[in-house]
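Visitor: Quick one, structure for this:
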Amino acid sequence: MVKKVLRPSDKKVRATYLIKEYSIPIVRACHIVDLSRSMWYYQSKRDDSEVIDKLTELAEAYPTRGFDEYHLKMRREGLIWNRKRVLRVYRDMNLKLRRKHKKRLIKRVKQPLETPSGLNECWSMDFMSDVLTDGRKVRVFNVIDDCNREAVVIDAGLSYPARAVVETLENLKEEIGTPKYVRCDNGPEFTSKAFMNWCTKNHIEIKYTQPGKPMQNGYIERFNRFFREDILDAYYFNDIYQLQKLSDNWREDYNFNHPHKSLGNKSPKEFLPRFDEEFKFFIKSGLNNNYLSNFKVS
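Guide: Predicted coordinates:
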């Protein structure tokens, strides 16, 4: 059996434990762990913070590399640190244990949430989820125009892959055109090649929010809250067609009648209509919620 030889630093840790847990004198604790008292009182003046920071940076950038690659990169950068010192810090940080490699998101830059000056300048988009009465999950794809907060589309489906997102946006392109840029989160539908290639083809810039920062897309988040309170949390749905019908009616009522404080208490269509004929929005101001009565939760 191989006897493990403890380093002075390890012995000091054990002596500290004995003193704290059993309230014995320092002399007795040092004698038990075979540590000289001079070593107990010794305070290291060594500062490895720069080495630790550099190794951490390299480990994050190259998680599958080893010590030799890290040390050579340091040398190429002009950091002439002793190899044994760097190796000691490398082992203390447990970097010799190979990290599991996984795909990482590109670091997102914080994008300011600004109000566009015109229509089709910026669209915000997001997904919502709910469950039908038979337990099937549904997804709702919401798109709004940040300029007048108009609900451009509310589309529901049992599944909503990137291909369906592109089809919806292609239909919107034929109806009202395309925006200069879109704001969305880092969901798989929005980071897929299909979606990114479609945006590149149509000269649309994608502004991703930072992970864990939903309020960087605040306009669509507020819209989602209204939609969930008025529709998803208020009704049961037997199938996707009921959900889509209610969503279409709610979207029309929202665009023509919902007052926004940030728009001077005007509705999206009242604040800035998309077409000239929509100046007659007041014709539809008599919309009510009678169409919801058949599906109201008792």
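Visitor: only C-alpha atoms for contact and neighbour calcs from this point on.
Guide: OK.
Visitor: Following element in sequence after the one helix or strand residue 30 maps to, please.
Guide: Residue 30 belongs to helix 26-32 when assigned by DSSP states H and E. Downstream of helix 26-32, the next assigned helix or strand under DSSP H and E is helix 37-41.
Visitor: The structure of the following sequence is requested for comparison with the preceding one:
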Amino acid sequence: MKPGRKRKLVDEVCGEWQVSIRKACEALEFDRSTYHYKSRRCGQAALEDRIKAICHVRVRYGYRRVHVLLRREGWRHGQNKTRRIYRELGLQLRNKTPKRRVKAKLRDDRRPATRSNETWAMDFVHDQLATGHKLRVLTIVDIFSRFSPALQPRFTFRGSDVVAILERACKEVGYPATIRVDQGSEFVSRDLDLWAYQRGVTLDFSRPGKPTDNAFIEAFNGRFRAECLNTHWFLSLADAQEKVETWRRYYNCASEHPSGYVIEEKRFC
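Guide: Below is the predicted model:
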């Protein structure tokens, strides 16, 4: 029996039978020094709150990746402590969690972008070749200027592929302060997390099942599908890459976008 449970039994015996702690401990064969022991461990409420805050936003992170983020923020405790608190809070990952039970950070702290490269949005669009082969397109857009730094079709994507595309785009137009993404496996990957940390980029995750948290990329994807994907047959991956890049350049060079913001960065056309 755990000491905490035995200590509770001692208190119950003392209260019910009106006996001393010494006699109650002797009857229950419980050492009095253990009963009187007071933990010297400092409080961990702040650490618990921080772990919960991380898991509310990064809902697919296990305790190891949570510990990495804590170390980056200056916490110096061991990984075992993170694991213990993570489990005590009931944050273990479940493969099939109903959407109504998934926790996520509310979007009440977002502010409208006021300049280019302040906030990007990123997502995937699905399509297929004329042969029926499935195709995915990584779409990226600056939510202030509506400039699209990259549109990349591929058959499959990994986290490292997303990092390579972002690095090429950022070398041309600069690094964003924040990138809004959903909870897709490519976006919660270790590769993208490490890249964002090294480049000083914040990954702003949407709540699962809430596409309105990333409404800018949804609107962009709708226009991209209507004007490009639905109007072309893609015979091969190379053909898709060429046509998608042509549309991206046309979109970026448009004199005015639906938002009313006039793009002045013609050097990227």
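Visitor: quick one on the thing from earlier: please work out which residues of the second structure line up with the helix holding residue 30 of the first structure.
Guide: Mapped onto the second structure using TM-score structural alignment, helix 26-32 of the first structure covers no residues at all.
Visitor: Please apply the same query to stretch 218-235 of the first structure.
Guide: When the second structure is aligned by TM-score structural alignment, the counterpart of stretch 218-235 of the first structure is residues 215-232.
Visitor: Repeat that for stretch 55-68 of the first structure.
Guide: Residues of the second structure aligning with stretch 55-68 of the first structure are absent, taking TM-score structural alignment as the criterion.
Visitor: likewise stretch 160-174 of the first structure?
Guide: So in the second structure, the equivalent range for stretch 160-174 of the first structure is 157-171, judged by TM-score structural alignment.
Visitor: which residues are in contact with that stretch?
Guide: Defining contact as CA atoms under 8 Å, 6 or more residues apart in numbering, one finds that stretch 157-171 of the second structure is touched by 136, 138, 149-150, 152, 176, 185-187, 189-192, 195.
Visitor: Name the residues of it that are buried.
Guide: Of the residues in stretch 157-171 of the second structure, those scored as buried under the neighbour-count criterion (16 or more other CA atoms under 10 Å) are 159, 161, 162, 163, 165, 166, 169.
Visitor: Give the helix, strand or coil label for the fourth one.
Guide: Put plainly, it is residue 163 of the second structure. Per DSSP: H, G, I helix; E, B strand; the rest coil, the secondary structure class of residue 163 of the second structure is helix.
Visitor: Could I get the full set of strands for the first structure?
Guide: With DSSP state E, the ranges of strands along the first structure come out as 122-131, 137-145, 150-157, 181-184, 205-208.
Visitor: For the longest helix seen in the second structure, name the packing helices and strands.
Guide: Ranked by residue count under DSSP state H, the longest helix found in the second structure is helix 237-253. Contacts of helix 237-253 of the second structure with other secondary structure elements, assessed using 3 or more CA pairs under 8 Å, 6 or more residues apart in numbering; DSSP states H and E, are made with strand 150-154.
Visitor: Return the distance of the strand it packs on from the chain's centre.
Guide: Centroid separation between strand 150-154 of the second structure and its chain, computed with CA atoms, centre = their mean, to the nearest Å, is 21 Å.
Visitor: Residue 116 of the first structure reaches residue 122, doesn't it?
Guide: Yes: under the criterion of CA atoms under 8 Å, residue 116 of the first structure makes contact with residue 122 at 6.6 Å.
Visitor: before we move on, back to that, list buried residues within the contacts of stretch 157-171 of the second structure.
Guide: 136, 138, 149, 150, 152, 176, 186, 187, 189, 191, 192, 195.
Visitor: didn't the third one look like it was pressed against residue 143?
Guide: Spelled out, that is residue 149 of the second structure. No: when contacts are counted by CA under 8 Å, residue 149 of the second structure is not listed as touching residue 143 (11.3 Å).
Visitor: Can you get me a residue count around residue 85 of the first structure?
Guide: Per other CA atoms under 10 Å, the neighbour tally for residue 85 of the first structure reads 11.
Visitor: counterpart of it in the second structure?
Guide: For residue 85 of the first structure, there is no aligned position in the second structure, judged by TM-score structural alignment.
Visitor: From the centre of the first structure outward, give me the first residue you hit.
Guide: When the first structure is reduced to its mean C-alpha position, the nearest residue by CA atoms, centre = their mean turns out to be residue 211, at 2.1 Å.
Visitor: I'd like the distance from that one to residue 191 of the first structure, if you could.
Guide: Between residue 211 of the first structure and residue 191 of the first structure the distance, using CA to CA, to the nearest Å, works out to 13 Å.
Visitor: repeat for residue 56 of the first structure
Guide: Using CA to CA, residue 56 of the first structure is found at 28 Å from residue 191 of the first structure.
Visitor: And for residue 244 of the first structure?
Guide: According to CA to CA, residue 244 of the first structure and residue 191 of the first structure sit 26 Å apart.
Visitor: Please apply the same query to residue 226 of the first structure.
Guide: Applying CA to CA, the value for residue 226 of the first structure to residue 191 of the first structure is 26 Å.
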